[in-house]
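Engineer: Below is the sequence, then the predicted model.
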Amino acid sequence: MNASAAPPADTRFVIDVRQLNKHFGTRHVVRDLSLQVARGEIFGFLGPNGSGKTTSIRMMCGLLTPDSGSGTCLGYDIVRESVQIKQRVGYMTQRFSYWDDLTIRENLDFVARMYQMPQRKEVVAHALESLGLLSRANQLAGSLSGGWKQRLALAACMLHRPQLLLLDEPTAGVDPAARRDFWEELHRLAADGISVLVSTHYMDEAERCHKLAYIAYGQLLVQGTAQDIISAQGLDTWSVSGARLSDLSERVRDMPGVEQTVVFGASLHVSGRDRDALEATLEALRTDPTLHIEASATGLEDVFVYLMSRTPDPHHQDART
């Protein structure tokens, strides 16, 4: 199949992969990953550092060949047709990878030349305007703040008008206002039919995704909407505020009904699946007048901490066998 050939007719999913595996030496980095991303969807990919997120993203877009497994990206086979995939996706790495000694306009022009785009000047001008970069077009990239560098990187990703954006922790080190602006731009792109797979550490960003997947130690633990993932764990959560919360966390951790205690700022979240036992334990704590106890909605962070605490590290198991 040549680069201009059309993908197969079934295009419900921009990503549809099954049982992907990848080793680096003796380390099993991604284990039996199966994932589907629908068209026009912002799909959040979450997990701690070293969990295999970047390796998974690279396999799904044909940048890295899996050891085993199969799948398609934009209708093309991720192993046999990686060239066609690369021409149709925009990939934004966590690390800023453009040229500090070139201006924004010069960076975009250089990328457009690499893609051998016709009407290069018009393409660059459109990118500058649509991403709000026109006022800084002649500023050196090396002098930009993190938020503006991020916007330049997104503009470069969009030059060839990709159908799918793959964003690897794109807002790391960026201030909250710039992160908010970036996510508003992602939702605008999704509304125009562009699909987005984005990895992130931020729970507020995860909640802005249409669907989520959580990966740990190379294993996919859960996927679905934020509410689906929260509901599936069946956790009841209470918030306790007062003094010496770390000591309180240690004290209540082994009490009836308590499966998890996590300090979040000025409050302690106490969670469990046995509602009656948990409420009885918390009722006993109410005898302490220095504590304020109230029911709290279980959040994504509560759920992800819960999942991680119950997921063994297979790398340690591998070392013992």
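Structural biologist: Cool, got the structure. Numbering: from 1, shown residues only.

Engineer: Could you use CA atoms for every contact and neighbour count after this?
Structural biologist: Noted.

Engineer: Pull the number of nearby residues for the closest residue to residue 299 other than its chain neighbours.
Structural biologist: The shortest distance from residue 299 to any non-neighbouring residue, by Cα to Cα, 6 or more residues apart in numbering, is to residue 230 (6.8 Å). Residues lying near residue 230 (other Cα atoms under 10 Å) number 20.

Engineer: so residue 230 sits in a strand?
Structural biologist: No - according to DSSP: H, G, I helix; E, B strand; the rest coil, residue 230 belongs to no strand; its state is helix.

Engineer: who's in contact with it?
Structural biologist: 298-300, 303 (Cα atoms under 8 Å, 6 or more residues apart in numbering).

Engineer: Tell me the one among these nearest to residue 122.
Structural biologist: residue 300 (43.2 Å; Cα to Cα).

Engineer: Contacts only, for the closest one.
Structural biologist: 203, 207, 226, 229-230.

Engineer: how does it look with 7 Å?
Structural biologist: By Cα atoms under 7 Å, 6 or more residues apart in numbering, the contact set of residue 300 is 203, 230.

Engineer: Would you agree residue 94 falls within a strand?
Structural biologist: No - applying three-state DSSP, one finds residue 94 to be coil, outside a strand.

Engineer: and here's the other structure:
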Amino acid sequence: MTVESSSLSGGEPAVELSHVIRRFGKKTVLDGITMTVEPGELFGLLGPSGSGKTTLVKLITGIDKADEGSVRMLGQPMPRLSMLQRFGYMAQSDALYNELTARENLVFFASLYGLRGTHRNNRIREAMTIVNLLDDLNKPVAAYSGGMKRRLSLAISLLHEPDLLVLDEPTVGIDPVLRQSIWQELTAMRGRGTTIILTTHVMDEAEKCDRLALIRDGKLTAVDTPEAIKSRTGSQTIEQAFIALGGGAKS
């Protein structure tokens, strides 16, 4: 299952998972996940709440560790601390310091990525422009709305122009106009060679991905292009295909 895209070189995968199992107590949250994400690919993870999407991205970024199987990012086994500067991660929950201003938050995270001086300041302005928060740069994060905090979290993940961007529900709580703007930037980043992995519940976002992994109860039900998945199930939309493959809401 490959993407028809000139950006995919057929070389080493950007992310490779092999027979990954993750348990919490007696509950198996991920069960035998094997998949690859190619360089320069915009790859979507689609599944209902509790399906294992967030656990999967935590394994990819090295925040969590698999009980069995292997996870490699950009050729390196994960978790690996030295990989921090090579990927950007936007979690489902905003990891922000509310008592600081947005600028102070950005400066702090920029220091973790090794950004300094003029380059750091330019990247802060560029990232905040993308998420339409430049005018609120010096406002305390405590005064931000929930949607503004999501946008600031996205700006932080973009700061260091990473090789790989991992976004967990990046557009939740963001208005449709800004969501369109963010998707334009994600598409542009993909065009510049950035590999992007994102989780989503939004079906029209899933349609924009090069490939999708459909996940249900910790198992993959399909990994392919949106068109191929629709064709396989005889569906007109990804939502119909998702339901056909057993991806409806849990009972």
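Structural biologist: Nice, thanks for sending it over. Not measured: the values here are computed from a predicted model.

Engineer: Can you give me the TM-score here?
Structural biologist: Once superposed, chain against chain, the TM-score is 0.87 (TM-score structural alignment, normalised by the length of the second structure); 239 aligned residues with a Cα RMSD of 2.2 Å.

Engineer: hang on, the earlier thing: overlap between the contacts of residue 230 of the first structure and the second structure?
Structural biologist: Among the contacts of residue 230 of the first structure, the contacts conserved in the second structure (both residues aligned by TM-score structural alignment, their matches' Cα atoms under 8 Å) are 298-300, 303.

Engineer: Inside helices: which ones of these?
Structural biologist: 300, 303 (DSSP state H).

Engineer: can you redo the kept ones among the contacts of residue 230 of the first structure as CSV with distance to residue 131 of the first structure?
Structural biologist: Output for those, formatted as CSV (distance: Cα to Cα, whole Å):
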residue, distance to residue 131 of the first structure
298, 36
299, 33
300, 31
303, 35
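
Engineer: List just the nearest of the kept ones among the contacts of residue 230 of the first structure to residue 198 of the first structure.
Structural biologist: residue 300 (16.6 Å).

Engineer: Could you verify my assumption that residue 263 of the first structure touches residue 270?
Structural biologist: No - in this structure, residue 263 of the first structure is not within contact of residue 270 by Cα atoms under 7 Å, at 8.8 Å.

Engineer: Using the three-state scheme, assign the nearest residue to residue 58 of the second structure once chain neighbours are set aside.
Structural biologist: Leaving aside its sequence neighbours, residue 58 of the second structure sits nearest to residue 64 (Cα to Cα, 6+ apart; 5.3 Å). Three-state assignment for residue 64 of the second structure (three-state DSSP): coil.

Engineer: next helix or strand past the helix or strand hosting residue 16 of the second structure?
Structural biologist: Assigned by DSSP states H and E, residue 16 of the second structure falls within strand 15-24. Using DSSP H and E, the helix or strand that follows strand 15-24 of the second structure in sequence is strand 27-37.

Engineer: Give me the residues contacting that following strand.
Structural biologist: 13-23, 43, 52, 218-220.

Engineer: Next, the mean deviation of that strand compared to the first structure.
Structural biologist: On superposition with the first structure, the mean distance recorded for strand 27-37 of the second structure (mean Cα distance after the TM-score superposition for the first structure) is 0.6 Å.

Engineer: buried ones in that strand?
Structural biologist: 29-37 (16 or more other Cα atoms under 10 Å).

Engineer: cool, and stretch 97-112 of the first structure?
Structural biologist: Under 16+ other Cα under 10 Å, the buried positions of stretch 97-112 of the first structure are 98, 100, 102-112.

Engineer: tell me the two of those residues that are most distant?
Structural biologist: 100 and 112 (17.1 Å).

Engineer: before we move on, the earlier item: and of the contacts of residue 230 of the first structure, the nearest to residue 212 of the first structure?
Structural biologist: residue 300 (10.4 Å).

Engineer: in the stretch 101-250 of the second structure, which spans are strands?
Structural biologist: Here the stretch 101-250 of the second structure has its strands, by DSSP state E, counting those that start in this stretch, at 164-168, 195-200, 211-216, 219-224.

Engineer: could you dump the ones you listed to CSV with distance to residue 188 of the second structure and mean neighbour count?
Structural biologist: Shown next, in CSV, are those (distance: least, Cα to Cα, whole Å; neighbours: other Cα atoms under 10 Å):
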stretch, distance to residue 188 of the second structure, mean neighbour count
strand 164-168, 13, 23
strand 195-200, 11, 24
strand 211-216, 17, 26
strand 219-224, 22, 19
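
Engineer: once aligned to the first structure, how far is the strand holding residue 16 of the second structure on average?
Structural biologist: So strand 15-24 of the second structure averages 0.7 Å relative to the first structure (mean Cα distance after the TM-score superposition for the first structure).

Engineer: Give me the distance between residue 149 of the first structure and residue 41 of the first structure.
Structural biologist: 25 Å (Cα to Cα, to the nearest Å).

Engineer: same check, this time on residue 60 of the first structure
Structural biologist: Distance from residue 60 of the first structure to residue 41 of the first structure, by Cα to Cα: 16 Å.

Engineer: Just want to know which of those two has more residues nearby.
Structural biologist: Using other Cα under 10 Å as the criterion, residue 60 of the first structure and residue 41 rank with residue 60 on top: 29 against 22.
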